[in-house]
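Undergrad: 3D, please:
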Amino acid sequence: MTSHPAPRAHPDIALTLAQLLAIRLWARQGPKARVQVAQQGRLGRMPGLTFRELRAYQAGDEVRHIDWRVTARLGRPYTRLYSEEQDQAHWLLLDLSPAMYFGSRCQLKARLGCELAAALLWQGEKQANTLICHGVECHVHPQRGPLVPLLEALCHHYDKGLDRTPLPRSLAQTLARLTLPHGARLTIITDHQPCDAALCQQLQLFGRRHDIHCWQIRDPLEADLPDQGRLAVQAGRQRGWLDATQPGFAHRYQRAAERLARQSHQQLLPLVQRLYRLDNGQPLQRQWQEGACRQF
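TA: Take a look at the predicted model:
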């Protein structure tokens, strides 16, 4: 009798601490610019800097940092002073809802999301990092120092999410329960689907006080059908087929996917500082090092 590995141990599904530790070898190499910004959202402070104070302009100050509104109101030039972002608190919210446990090729979106979370944590290793896992329950893990406890938490919550248990609360409700310190940056890793009204409202509220970076993960099958073949699908009790051989169906499928992507893009751009997208059909290391993140 041939023994088969448990589904959780399958190489396309399993997520181990060793995998997340190995990400350090390449996550900190090269400038952040290697990961291309898919789109820049609302205007805010200079990337890589965080606002410190406002004072009267002095010779030698950066002209681009002059606050023109305050200057016009007070009748003399004032400049905004910034400090390096390495001291900025970083809150990372990872969506491990059932929708993230899908993948048509080499991995689940949830696993790619965990690897991305680990890469971002390694990149900002010296920051005060707080990890929030939106899964079966909402778990908040603050950490300043060694990242191993956060990486262990990623593995644990990812494994729990494989059960695809219905969530007790929405992503908007999880956001509403968070209290970020002044000046903290919020990074969200989630699905690519359009946001509901409650989530848009929460992002708008957070965007008044914090920079928001949003990473969306989309699977190739959610963008386009294979060139040929039929795929069985089920929605609730209804079953059917995605038939790429049917004339016109693949084209309609692609147009519907593009419409959803545009809708998500239009919703988020006014609400976030940076908007990225990852392809679930490609390894994270390749996208990170080659700047392969595509824009919507």
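Undergrad: all contacts plus neighbour counts: C-alpha atoms, from now on.
TA: OK.
Undergrad: report the contact partners of residue 221.
TA: Counting by C-alpha atoms under 8 Å, 6 or more residues apart in numbering, residue 221 touches residue 104.
Undergrad: compare with the first, here's sequence two:
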Amino acid sequence: MSPSHTNATRVALDELIALGALAHGASLMKSRRSPALRAGGNTSRWRGRGVDFRESRIYQAGDEIRHMDWRVTARSGKPHTKLFEEEREQGLLLAMDLNPGMRFGTRVRFKSVQAARAAALLAWMASAGGDRVGALGFGGGINGEVKPAGGRRGVLHVLRALRDWDTAADAVAQEPLSRALSRLRRLLLPGMRLVLLTDGFSTDAETEKLLPQLAGRHDIAVVLLRDALELAPPPPGRYALHLGATRRILDFGDARVRGAWTERFTTSRERLIALCKKLGVRVIELDGHADLRRAIAPLLARSRISTVVA
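TA: Sure thing, here's the model as predicted:
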């Protein structure tokens, strides 16, 4: 079931670099969030001490007393608080799932390779918009990080890491998504955006607690990798599947095997999709044979979209 296409099973650095040509004239837009979290240019309005005074407004429950504007309060007879304009970090953080399930594909290339290609294109697009780019790798025994950096050099650091992580990833070592989210909380600075590239199979119960915390503070998108064989079982027959050194024979002539096969993949994926919809997190479902530039196009739009299939 392995693809035979060039660079179908392994991430190739030259291909990731060449994707820079697809990003020409494109850059990632910052989607509109609530006023307290809206990112526009280099600055954003926060309730708290920042660089420059912005304005005063009516006091709201939860505002800090130390930010009270006593002069306006005395003049108007109504409590007012000060708002400051605070410099925020512009950047994109790419979280790459390297768990064993990603090293699979029946249409053109493995999910792991398509995910790396998507991450590379996003990195080039973010850089074209003046953003710094960083990356985090998890699963497959990988515990890697690339600190956000700007320009072509910053993108190349990310691309090399994607290639190296793919080469070093273990065929059996699993890591839950929640552990990666815990690491991301430390790396994500105010104003940074997060794109998670995963097939969703690493989603666990703790993810449902941690993802809302990140979504409440950052613009998040999920690129959900999938393969046709995960959406529907193959024709009836006996098939050999390989996972590392392990080889198994599955009889898809058995209705129970066919039903369990589809249910296993659907349950994990739908769990993450449902959580993202609840949080307003954009989800793009990406096949291994999809046109990458067209598939990533929704991330160029300003409006938030729940789910896009490519």
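Undergrad: work out the TM-score between the chains.
TA: The TM-score (TM-score structural alignment, normalised by the length of the first structure) is 0.70; 266 aligned residues with a C-alpha RMSD of 4.4 Å.
Undergrad: what about the equivalent of residue 140 of the first structure over in the second structure, neighbour count?
TA: Aligning on TM-score structural alignment places residue 140 of the first structure opposite residue 145 in the second structure. By other C-alpha atoms under 10 Å, the residues close to residue 145 of the second structure number 19.
Undergrad: for whichever strand or helix holds residue 145 of the second structure, buried residues please.
TA: Counting by DSSP states H and E, the element that carries residue 145 of the second structure is strand 142-149. Using 16 or more other C-alpha atoms under 10 Å as the test for burial, strand 142-149 of the second structure gives 142, 145, 146, 148, 149.
Undergrad: which other helices and strands does that strand contact?
TA: Packing contacts for strand 142-149 of the second structure, counted by 3 or more C-alpha pairs under 8 Å, 6 or more residues apart in numbering; DSSP states H and E, involve strand 91-97, strand 132-139, helix 151-168.
Undergrad: give me the distance from it to the chain's centre.
TA: Here strand 142-149 of the second structure is found 14 Å from its chain centre; the criterion is C-alpha atoms, centre = their mean, to the nearest Å.
Undergrad: how near is residue 38 of the second structure to residue 297 of the second structure?
TA: To residue 297 of the second structure, residue 38 of the second structure is 21 Å away according to C-alpha to C-alpha, to the nearest Å.
Undergrad: let me fix that: residue 111 of the second structure
TA: Distance of residue 111 of the second structure to residue 297 of the second structure, given as C-alpha to C-alpha: 19 Å.
Undergrad: so for the two, which sits in the more crowded spot?
TA: residue 111 (30 against 13).
Undergrad: how near is the residue lying closest to the more buried one once chain neighbours are set aside to residue 6 of the second structure?
TA: Leaving aside its chain neighbours, residue 111 of the second structure sits nearest to residue 102 (5.2 Å; criterion: C-alpha to C-alpha, 6 or more residues apart in numbering). Noted for residue 102 of the second structure: a distance of 18 Å to residue 6 of the second structure, by C-alpha to C-alpha.
Undergrad: for residue 137 of the second structure, same thing?
TA: 24 Å.
Undergrad: likewise residue 33 of the second structure?
TA: Here the criterion is C-alpha to C-alpha. By it, residue 33 of the second structure lies 41 Å from residue 6 of the second structure.
Undergrad: out of those two, which sits in the busier spot?
TA: Per other C-alpha under 10 Å, whichever of residue 33 of the second structure and residue 6 has more neighbours is residue 33, with 15 against 10.
Undergrad: tell me the buried residues in stretch 276-283 of the first structure?
TA: So, applying 16+ other C-alpha under 10 Å, buried residues of stretch 276-283 of the first structure: 276, 277, 278, 279, 280, 281, 282.
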